[in-house]
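In: no sequence on this one, just coordinates:
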C-alpha cells in the first residue's frame, strides 16, 4: 500500500508539474486601445489669387502656386496634397471632360469601386462630378467643375505614403470633405 501511495503521489506531482510548464508561452502585452486620429473642425477662408475663380480652403493648409492658376493645397500633418489644375475652355469641353474621366478611371486597376456624384449649382453656373475611389488606389477622391463655356477645373488628392486605405482612412475622409467644400464654393469671376 505504501508503494501504491508513493506511485500515486509521484504521478500527481508529475501531472501538476506538467500543467505548470506546458501552459507557458511568450507573454505579449495587449494594447489598451486602437490608435485614434482626430483632426480639428475645419475652418474655411476664401482663396483668391488673380485667377478666373475663387474657392474656400481649410485654414490648416499651405497653398503653393504651380503656375497657370494651378495650386497645390498641402496638408503637412496628414502628408497629403490636393492638386488643383485650371484650363480655359476653347471649344474643347469634350476633350477636357474625357481627360478628367480618364484620369479617374486609370485607378480602376487598384480600386475596389468608383462612385460618381454629380454636382450642379445652377445659380453660380458650376457643374461637375465628384469621384470617390475605394480601395488601395493612388487617389481616393477626384473632381472636376466647369461652367461649360469658359472655365474647367480638375482636382485630386494624393498622399505621400504607399496606398493602404485602412491606414490613411481618417485623413482621407477629412480631406475628402475639404474637396467637397472646394468644389461647392467655386465661383467664377
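Out: All right, it came through fine. Quantities reported herein were computed from a predicted structural model and do not represent experimental measurements.

In: hey, let's count contacts and neighbours off CA atoms from now on
Out: Noted.

In: which helices and strands sit right next to the strand or helix carrying residue 73?
Out: Taking DSSP states H and E as the criterion, residue 73 maps to strand 70-75. Judged by 3 or more CA pairs under 8 Å, 6 or more residues apart in numbering; DSSP states H and E, the packing partners of strand 70-75 are strand 62-67, strand 80-88.

In: Residue 100: what's it in contact with?
Out: By CA atoms under 8 Å, 6 or more residues apart in numbering, residue 100 lies in contact with 144, 154.

In: helix or strand right after the helix or strand hosting it?
Out: Element membership for residue 100 (DSSP H and E) is helix 93-105. As assigned by DSSP H and E, the chain's next helix or strand after helix 93-105 is strand 111-121.

In: Now for residue 106, how many residues are close by?
Out: As a burial measure, residue 106 scores 12 neighbours (other CA atoms under 10 Å).

In: that older thread, list the buried residues in the helix holding residue 100.
Out: 93, 96, 97, 100, 101, 104 (16 or more other CA atoms under 10 Å).

In: can those residues go into CSV with extra columns for distance to residue 80?
Out: Below are those laid out as CSV (distance: CA to CA, whole Å):
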residue, distance to residue 80
93, 29
96, 25
97, 25
100, 20
101, 22
104, 18
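
In: who's in contact with the nearest residue to residue 118 once chain neighbours are set aside?
Out: Leaving out its chain neighbours, the residue that sits closest to residue 118 by CA to CA, 6 or more residues apart in numbering is residue 129, at 4.4 Å. With contact taken as CA under 8 Å, 6+ apart, residue 129 is in contact with 116, 117, 118, 119, 143, 144, 145.

In: before we go on, here's another structure to hold up against the first:
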C-alpha cells in the first residue's frame, strides 16, 4: 500500500475517532438585550396658562410643543409631545375641540379607533381598556401587542368639548422583546397622565 494512502487512512480514522468522542450537544444562548436602568417614579404638573387641560407627567420627561403634523401645522396650539430622552421615546399628544371644524364627537372616536387599528398588520393583538376617572374623563386605552410602531395609545374626552389622543413611540425599530421593559415602564406613566388629567 503506498505511503500516501496509509497516511490518508490514518488521518481519516483519527478524524472519525474525534468526531465520535465528542457527544456534547450544542445549546444556543438566548438573545440578550441591554440592561436599561430606569429612573425613580416622580411626577410634576403640566399646568401651562391658556391650555385647556392639565395633568401630571414624570420629572424625567420634557414637554415639547408640537409644531408640525406630517409637515403641516397642527390645527390648534395645544398639541404637545412628552419626550423621554433617557429612554429614546416620546408620547405624542394631540388635542381637538369637539364640534369645531367638523370635529364631530363620533368622528373623533372613529378616527382614534382607525389610527390604532392601522397597526393590525404588525399587531399580535389589540386590547381595549375603558378609561373613566372622577375628573369627568372617559375614553379608551389601547394595548397593541407585537412589533407595532406604537404599542400604547389612548384617547380621553369629556364627550362635549375636549378630546385628547396620546400615542407612545420609540426612536428605534419596533421590536417588542427588546422594548418590553421600557414599554411597561412608560405605560404606567401614560396611565398616570390619564388618571390625573383635568379639563379647564
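Out: Perfect, thanks for sending it. Bear in mind the structure is a predicted one, so any value in this text is a computation, not a measurement.

In: Got a TM-score for the two of them?
Out: Laid over one another, the chains give 0.81 as their TM-score (TM-score structural alignment, normalised by the length of the first structure), with 171 aligned residues with a CA RMSD of 2.7 Å.

In: on that earlier part again, can you state the mean residue-to-residue distance of the helix holding residue 100 of the first structure versus the second structure?
Out: After superposition onto the second structure, the mean distance of helix 93-105 of the first structure to its aligned counterpart is 0.6 Å, using mean CA distance after the TM-score superposition for the first structure.

In: The second structure: matching residues for that helix?
Out: Under TM-score structural alignment, helix 93-105 of the first structure corresponds to residues 105-117 of the second structure.

In: Distance check, residue 174 of the second structure against residue 189 of the second structure.
Out: Remark: distance between residue 174 of the second structure and residue 189 of the second structure (CA to CA, to the nearest Å) = 20 Å.

In: Now for residue 10 of the second structure, which secondary structure element holds it?
Out: helix 3-21.

In: Who are the packing partners of that helix?
Out: Using 3+ CA pairs under 8 Å, 6+ apart: helix 3-21 of the second structure touches no other helix or strand.

In: I'd like the distance from it to the chain centre, please.
Out: With CA atoms, centre = their mean, to the nearest Å as the basis, helix 3-21 of the second structure stands 58 Å off its chain's centre.

In: quick check: the longest helix along the second structure aligns to which part of the first structure?
Out: Counting by DSSP state H, the longest helix found in the second structure is helix 176-196. Under TM-score structural alignment, helix 176-196 of the second structure corresponds to residues 165-185 of the first structure.

In: For the strand holding residue 73 of the first structure, give me the average deviation versus the second structure.
Out: Relative to the second structure, strand 70-75 of the first structure is 0.8 Å off (mean CA distance after the TM-score superposition for the first structure).

In: which helices and strands sit right next to the following helix or strand past the longest helix of the second structure?
Out: Next along the chain after helix 176-196 of the second structure, taking DSSP H and E as the criterion, comes strand 198-199. Under the contact definition 3+ CA pairs under 8 Å, 6+ apart, strand 198-199 of the second structure sits against strand 53-58.

In: residues of the strand it packs on that come out buried?
Out: Using 16+ other CA under 10 Å as the test for burial, strand 53-58 of the second structure gives 53, 54, 55, 56, 57, 58.

In: next one: it to chain centre, how far?
Out: With CA atoms, centre = their mean, you get 19 Å for strand 53-58 of the second structure.

In: superposed on the first structure, where does it end up, distance-wise?
Out: Mean for strand 53-58 of the second structure is 0.4 Å (mean CA distance after the TM-score superposition for the first structure).

In: what angle sits between that strand and helix 176-196?
Out: Relative orientation of strand 53-58 of the second structure and helix 176-196, computed by axes from the mean of the first three to the mean of the last three CA atoms, to 10 degrees: 140 degrees.

In: Strand 53-58 of the second structure vs strand 80-84, what angle?
Out: Using the same axes, to 10 degrees: strand 53-58 of the second structure against strand 80-84 is 10 degrees.

In: Quick check: residue 114 of the second structure vs residue 120 of the second structure, distance?
Out: 10 Å.

In: ok, back up a step: between the buried residues of strand 53-58 of the second structure, which is nearest residue 12 of the second structure?
Out: Nearest to residue 12 of the second structure, judged by CA to CA, of these is residue 58 at 67.7 Å.

In: And for that closest one, nearest residue in space, chain neighbours not counted?
Out: Nearest non-adjacent residue to residue 58 of the second structure (CA to CA, 6+ apart): residue 43, at 4.3 Å.

In: what about that neighbour, neighbour count?
Out: 16.

In: Not counting its neighbours along the chain, what's nearest residue 160 of the first structure?
Out: Leaving aside its chain neighbours, residue 160 of the first structure sits nearest to residue 79 (5.5 Å; criterion: CA to CA, 6+ apart).

In: picking up where we left off before, pull out the buried residues from the match of helix 176-196 of the second structure.
Out: 165, 168, 170-172, 174-176, 178-179, 181-185.

In: Tell me the mean distance between it and the second structure once they are aligned.
Out: By mean CA distance after the TM-score superposition for the first structure, the fitted stretch 165-185 of the first structure averages 0.8 Å away from its aligned residues in the second structure.
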